[in-house]
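>>> what would the 3D arrangement of this be:
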Amino acid sequence: MDWQENFKKNIHLYFGEVGDAWLENLPKLIKYCEVKWSLAMNEPYSLSINYVAPAEMEDGRDVVIKICIPGNDFLDEVEALKLFRDKGMVKLIDYDINNGILILEKLLPGFTLAKVEDQDEACGIAAREMKKLITPAPKDSRLPTTKAREQNLRKQVDDHPYGVGQIDRATMDRALRIFTYLNDTIEHKYLLHGDFHHYNILSSGVEEWTVIDPKGLIGEIEYDLIQFMLNKLPEEDAYKVIKRRCDIFTEELNLNKERLLLWGYCHTVLATVWSVDMKDGSYNKSFLKGIRIFENLYESEFGKKQDPTSR
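Coordinates of the predicted model:
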């Protein structure tokens, strides 16, 4: 089949030979879906690292088929979808663990929150959707915690003793200290989406919205908002936009602003590191700018000399 070029590149980049073999077998998986669930697959959406396409069931219902490479990430998503059920999350209709397949409700009209141009309006919608999602962490769960993100940054520090791309070692060390401090001082843990941003919030009716694509994570609500604050930033006035988003989330969700800004700083360092292409040195410039913005916001709110890791 003639796969989208970016889709093929991503599959090879992230999964190597395993991904190449999965891609070769994908036509059979698509046919398997059509036979098992008596449905007709339509042309896929714009693809990243999963095959996602609308389909019509034999009884006329419209659904979305998501085919993933089986593994821990897929299992985490299945668990998160179950745990978030009836809390503003897209409904999981059926799934196939062995083949990495999800059958999901189709949301209409289905455009993303990124289409809402007014920044305050979009952030207010996101805050309301996050409020629906807020769920205490399950007692027994396979889902990773934010400690895993800290450990990922620690590995990056160990692997890159002189820094990564535009991020120097001192910045990585400071981010790692803050990550450790925050994880060690969490008082209440919650079930988190893990990738909450504009493109994972879809319109599902008149003035109605539904969240999709949870990665599944355990931690503080403040951490789950950082990816949203880094997304869809303007070229100019990014500081003003992030500050405003921080104020709206803090007020609407009754959050700890200090911890929100600290999570913002350390996660943004990690996100920027993840974005660096080791072959050509390119990186996400918006994320890099976000590091300084979170640092400046913290200094403005809580004082330049304050260091929470030394308490």
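
>>> please count neighbours and contacts with C-alpha atoms only from this point.
Will do.

>>> wait, residue 180 sits on residue 149?
No - assessed by C-alpha atoms under 8 Å, residue 180 is found out of contact with residue 149, at 10.0 Å.

>>> wait, residue 224 sits on residue 192?
Yes - Residue 224 lies in contact with residue 192 (C-alpha under 8 Å); the separation is 6.1 Å.

>>> the more surrounded of the two?
Between residue 224 and residue 192, counted using other C-alpha atoms under 10 Å, the more crowded position is residue 192 (30 against 25).

>>> is it true that that one touches residue 217?
Yes - with contact defined as C-alpha under 8 Å, residue 192 counts as touching residue 217 (4.9 Å).

>>> can you pull out the strands in this protein?
Secondary structure of the chain (DSSP state E): strands at 39-41, 51-57, 62-67, 92-96, 101-105, 135-136, 190-192, 201-205, 208-211, 217-219.

>>> who does the shortest one touch, helix- and strand-wise?
Applying 3 or more C-alpha pairs under 8 Å, 6 or more residues apart in numbering; DSSP states H and E, one finds that strand 135-136 contacts strand 190-192.

>>> what does the last one give?
Contact partners of strand 217-219 among helices and strands, from 3+ C-alpha pairs under 8 Å, 6+ apart: helix 146-159, strand 190-192.

>>> now the second one, please; I'll put the structures next to each other:
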Amino acid sequence: MMAGREGGKPPVAGGPARHIPVLLDEVLAALQPKAGETIVDGTFGAGGYTRAILGTGANVIAVDRDPNAIRDGQAMVAEFSGRLTLVPGRFSELDTHAAGAGQLLVDGVVLDLGISSMQVDEANRGFSFRQDGPLDMRMEQAGPSAADVVNEIDGRELTRIIGILGEEKRASAISRAIQEARKTKPFSRTLELADLVERTIGRKPGKATHPATKTFQALRIYVNSELGEVVEALAAAERCLKPGGRLAVVTFHSLEDRIVKRFLAERCRVHSGGSRHLPEADVLPPTFTFALKGAVEPGEAEVAANPRARSARLRAGIRTENPPRDGARENLGAPNLPTFQTLGG
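I've put the predicted structure just below:
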């Protein structure tokens, strides 16, 4: 998530030249799209993966929760008339979106879990700690914003959010500083928060990473329920992939990569539904086989051309003919954090 989901290869239509997909060749090799097949791109963004998949002759059902991505993608819809369906919505419901487009089962699903460079680069979206803008961070441009979270959430929970989702060691100090500052004036701008974090924990000499990086990451993940969305999206992909269909997921952060890794590990092995002391328990057959051994990472040339790609990892699986498992109660290692509404925000 942190690296930005666009970076590294040829320019794509639907945005400026800087918006280019990470691990494009490797994703195509994992998906193996063919003419006449249907692939779901659950994270359309600037359309980098979608355009490459369409170039193979396959059809694409593309989903994005960001209204700007849907708006900017209409030119590509017109260009590939009849072969690209662009749907506003969350990738956690990609099976529903595919069915709505007339495809109960599809040949492939690709998920690129990083935040789009378009979102980071637009100051008014509030994702950037380097540009001043409203403290927003909402991908759907609806619901509670990052400002709401920072100004209203209980200090103990704010510490957990920053510490768990941002993996920030100084989460307690940052949370205390936020709580003290918001008594005087609520936070409304990105640089207000970024400057406070920098004053609180300082900047290490020679370190390029901004001190507010992890705090902003945590707030963005929380505001958009990103890890829960990943869990639901994997289950949705399992439900709508044909036998032999392929799943390719690009992650940018250890928390989401752990979820994808655990999902594939669970689904690629025979799993007992009960205790080893209960031999009569149902045995769950594998719903995927591994398409790749472990994770694929970008090469030195791609990272040099696009530093945002440095943390990217690709994992992939191939759907078996066994029925999908009930994933309603699993979280695959996603942190258990209360929602903003639950906390009374």
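
>>> quantify their similarity with the TM-score.
Once superposed, the chains reach a TM-score of 0.27 (TM-score structural alignment, normalised by the length of the first structure), with 137 aligned residues with a C-alpha RMSD of 6.2 Å.

>>> re earlier: tabulate the strands of the first structure (a markdown table), appending distance to residue 267 of the first structure.
Output for the strands of the first structure, formatted as a markdown table (distance: least, C-alpha to C-alpha, whole Å):
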| stretch | distance to residue 267 of the first structure |
| --- | --- |
| strand 39-41 | 38 |
| strand 51-57 | 28 |
| strand 62-67 | 28 |
| strand 92-96 | 29 |
| strand 101-105 | 29 |
| strand 135-136 | 22 |
| strand 190-192 | 15 |
| strand 201-205 | 21 |
| strand 208-211 | 22 |
| strand 217-219 | 13 |
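
>>> just so I know, which of the ones you listed lies nearest residue 229 of the first structure?
Residue 229 of the first structure lies closest to strand 201-205 among the strands of the first structure, at 13.8 Å (C-alpha to C-alpha).

>>> what residues sit buried inside the closest one?
201, 202, 203, 204 (16 or more other C-alpha atoms under 10 Å).

>>> how near is the second one to residue 24 of the first structure?
So the one you mean is residue 202 of the first structure. With distances taken as C-alpha to C-alpha, to the nearest Å, residue 202 of the first structure is found 31 Å from residue 24 of the first structure.

>>> ok, the first one next?
For residue 201 of the first structure, the distance to residue 24 of the first structure under the criterion C-alpha to C-alpha works out to 31 Å.

>>> helices or strands next to the strand of greatest length in the second structure in the packing?
In the second structure, assigned by DSSP E, the strand with the most residues is strand 241-251. Here strand 241-251 of the second structure touches helix 24-31, strand 106-112, strand 313-319, going by 3+ C-alpha pairs under 8 Å, 6+ apart.

>>> switch the cut-off to 6 Å
Judged by 3 or more C-alpha pairs under 6 Å, 6 or more residues apart in numbering; DSSP states H and E, strand 241-251 of the second structure is in contact with strand 106-112, strand 313-319.

>>> now these as a markdown table including distance to residue 303 of the second structure and mean neighbour count?
Output for those, formatted as a markdown table (distance: least, C-alpha to C-alpha, whole Å; neighbours: other C-alpha atoms under 10 Å):
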| stretch | distance to residue 303 of the second structure | mean neighbour count |
| --- | --- | --- |
| strand 106-112 | 17 | 26 |
| strand 313-319 | 12 | 25 |
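
>>> just want the angle from the longest helix along the first structure to strand 101-105.
Using DSSP state H to define each element, the first structure has its longest helix at helix 5-36. Here the directions of helix 5-36 of the first structure and strand 101-105 differ by 80 degrees (axes from the mean of the first three to the mean of the last three C-alpha atoms, to 10 degrees).

>>> show me what counts as buried in helix 5-36 of the first structure.
7-12, 19-20, 22-23, 26, 29-30, 33-34.

>>> let's have the helices and strands packed on strand 241-251 of the second structure in TSV, adding distance to residue 233 of the second structure.
Putting these into TSV (distance: least, C-alpha to C-alpha, whole Å) gives the following:
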stretch	distance to residue 233 of the second structure
strand 106-112	9
strand 313-319	14
